[in-house]
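S.K.: Next input, structure requested:
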Amino acid sequence: MRDFSQDHRWLSINTATVRKQQGAEVPLARIIEQCAERGIRAISPWRDQVAAAGLERTARQLRSHGMALSGYCRGGFYPAADAAGLRAALDDNRRAIDEAKALNAACLVLVVGSLPGALDEARHGKPHYTDLARARSEVFDGIAASLEYARQVGMPLAMEPLHPMQAADRACINTLEQALDICDALDPGQTGALGVALDVYHVWWDPKLAAQIARAGQARLLAYHVCDWRLPTRDLLSDRAMMGDGVIELRKIRQWVEAAGFAGYAEVEIFSALDWWQRSGAQTLAACMQRYGSVV
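M.R.: Prediction:
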């Protein structure tokens, strides 16, 4: 297993970790500068941040710092209430693939979606339908369609299985096994075009995790995200802990991941409305760097 205590060359910061600092939204350009000032050489930005900053401007800034993208957040959200919605999702994913390519991202991360309308505030948590099998079928068909275009432009797609607590609203693919079954069906040759983004927050609990990581292997493990599971968890979405402040066996999981052949970035992704988003970017990035070397 790689020794992260000697340097932070394999540290990446998902920009959600520091997009809010002391309660205020921080522009992507400033986040990039904060990372560059500390010698952090990889990030994973979100599409809305890139849109606000400008795609070409962001690409130029990244190039000027020699900064890589461990991933690009995010595509997906395929299920829809009707045919027009399904087409719109495919069109949006095509744009996401183009953006990821323009930024030279290692992969486009897919949060695949689930019951359509569940996140629509105007619907008060009432989805258009509750047929989870239908949602999973639409996810499969959507990824198949996106994969065809992604192959043409050379942008790998990385499904991110989410914790079952988000099965109704954000992702109906909830285990690594489910994600790999889709990979095997759509990319049986393991070409590198389709794989997974493994986020420890979502999969640490899975009794099949070690076996499924070994099954994934180097060809399927496209991204690796770290944080920690806080006890008690105060919010299902935005109460992730800094690495070392929770119960996830981080070193054990990384050992499995690297034994399977993964040698890429450890990407810190922390949604923390009650803690880290209330601190300065300097505090948060310093903690990320220290914990990356000591507990990841």
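
S.K.: hey, let's count contacts and neighbours off CA atoms from now on
M.R.: Noted.

S.K.: how many neighbours does Q61 have?
M.R.: As a burial measure, Q61 scores 14 neighbours (other CA atoms under 10 Å).

S.K.: here's the other one to compare against:
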Amino acid sequence: MSGQAELSKLSLNQITTENWSLSEAIDGCERNEVPWISIWRHKLAEYGVKETAAHLKQSGIKVSSLCRGGMFPAATQEERDKRIEDNKRAIEEAAEINTDTLVLVCGPSPDKDLVQARKHVQEGIEAIIPYAEQHGVKLGIEPLHPMYAADRSVINTLGQANSLVQYYNSKQVGVVVDVFHVWWDPQLAQEIEAAKGSILGFHVSDWKVPMLDMFKGRAMMGDGVIDLNGMRTQVEAAGYHGPIEVEIINQEIWDRPGDEVLQQMKERYTKHV
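M.R.: Alright, predicted model coming up:
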């Protein structure tokens, strides 16, 4: 086993403290000495982009990413065009809060045609690359576990995400490696290596057995079966040395006091990542 991850890279993905407002999350990071935060757009809309940017500047907390863009497939061209415009707004927001990474959760199929839905994803990303370049924002394609193919994303393996990156051949597009979504993949080591130079984010949580809730089933690091330290070592070998986001969607964790969660998060990150 290699050494543990540095606390200077630790980022709170704010879905981990879903009951906190964005203002509370920034203050919580400052109070608990968590140097980075990943911001969700619904929280950003509640607080305001300008207010968020000012609060971040005052606190010294840095933004690892904005979540989320994507959701490209839709039944009509009109709706697909609306989604492209929404992604452009997300790019603008990312630039305004001083993060260079917009995470793309690519979206499910509107019907049973997965091949067509994946084509919509490809076309949607292609349409926003020039806008992302103008604003200095990179687009991180995050593959989601296959169990989410029906309702969240038709991009389900790191191999699929890598293929899209290779197709665009643009420095604006890369991949986000989330351990919860990709740990099971027999081709994972090869695909992390294939993503060398294009990894834009690394997210950690754990996979606890049994999983009682598909959506809110993520566990605190160390409570499950994922080799977090081993995967972190692999992404670093592939050139990623940026922030490491703790992204845990779990009602039990949401119901706990945020400061308590952040303290446990730091302890488990130090021990297991």
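
S.K.: Mind checking the TM-score on these two?
M.R.: After superposition, the two chains reach a TM-score (TM-score structural alignment, normalised by the length of structure 2) of 0.97; 272 aligned residues with a CA RMSD of 1.1 Å.

S.K.: which one in structure 1 is aligned with L104 of structure 2?
M.R.: Aligned counterpart of L104 of structure 2 in structure 1: L110 (TM-score structural alignment).

S.K.: hang on, I meant V173 of structure 2
M.R.: By TM-score structural alignment, V173 of structure 2 lines up with L194 in structure 1.

S.K.: ok, back up a step: how would you label the match of L104 of structure 2: helix, strand or coil?
M.R.: Using DSSP: H, G, I helix; E, B strand; the rest coil, the structure places L110 of structure 1 in strand.

S.K.: That one and L147 touch, don't they?
M.R.: No. Here L110 of structure 1 does not reach L147: they are 11.3 Å apart, not a contact under CA atoms under 8 Å.

S.K.: quick revisit: give the contact list for the match of V173 of structure 2.
M.R.: Residues in contact with L194 of structure 1 (CA atoms under 8 Å, 6 or more residues apart in numbering) are 147, 156-159, 183, 187, 220.

S.K.: same thing but at 7 Å, please
M.R.: 156-158, 183, 187, 220 (CA atoms under 7 Å, 6 or more residues apart in numbering).

S.K.: same deal with C227 of structure 1?
M.R.: 200-201, 240-243, 268-270.

S.K.: Now check it against structure 2: what is it aligned to?
M.R.: When structure 2 is aligned by TM-score structural alignment, C227 of structure 1 is paired with S205.

S.K.: excluding its backbone neighbours, what's nearest that match?
M.R.: M221 (5.0 Å; CA to CA, 6 or more residues apart in numbering).

S.K.: Would you mind finding the match for the one you found in structure 1?
M.R.: M221 of structure 2 maps onto M243 in structure 1, by TM-score structural alignment.

S.K.: Distance check, the match of C227 of structure 1 against L7 of structure 2.
M.R.: S205 of structure 2 sits 16 Å away from L7 of structure 2, taking CA to CA, to the nearest Å as the criterion.

S.K.: Please apply the same query to S23 of structure 2.
M.R.: Taking CA to CA, one finds S23 of structure 2 at 22 Å from L7 of structure 2.

S.K.: for D151 of structure 2, same thing?
M.R.: Distance from D151 of structure 2 to L7 of structure 2, by CA to CA: 34 Å.

S.K.: How about R256 of structure 2?
M.R.: For R256 of structure 2, the distance to L7 of structure 2 - CA to CA - is 22 Å.

S.K.: Neighbour count for those two, which is higher?
M.R.: L7 (17 against 12).

S.K.: Can you tell me, leaving aside adjacent residues, what's nearest to that one?
M.R.: Leaving out its chain neighbours, the residue that sits closest to L7 of structure 2 by CA to CA, 6+ apart is T270, at 7.2 Å.
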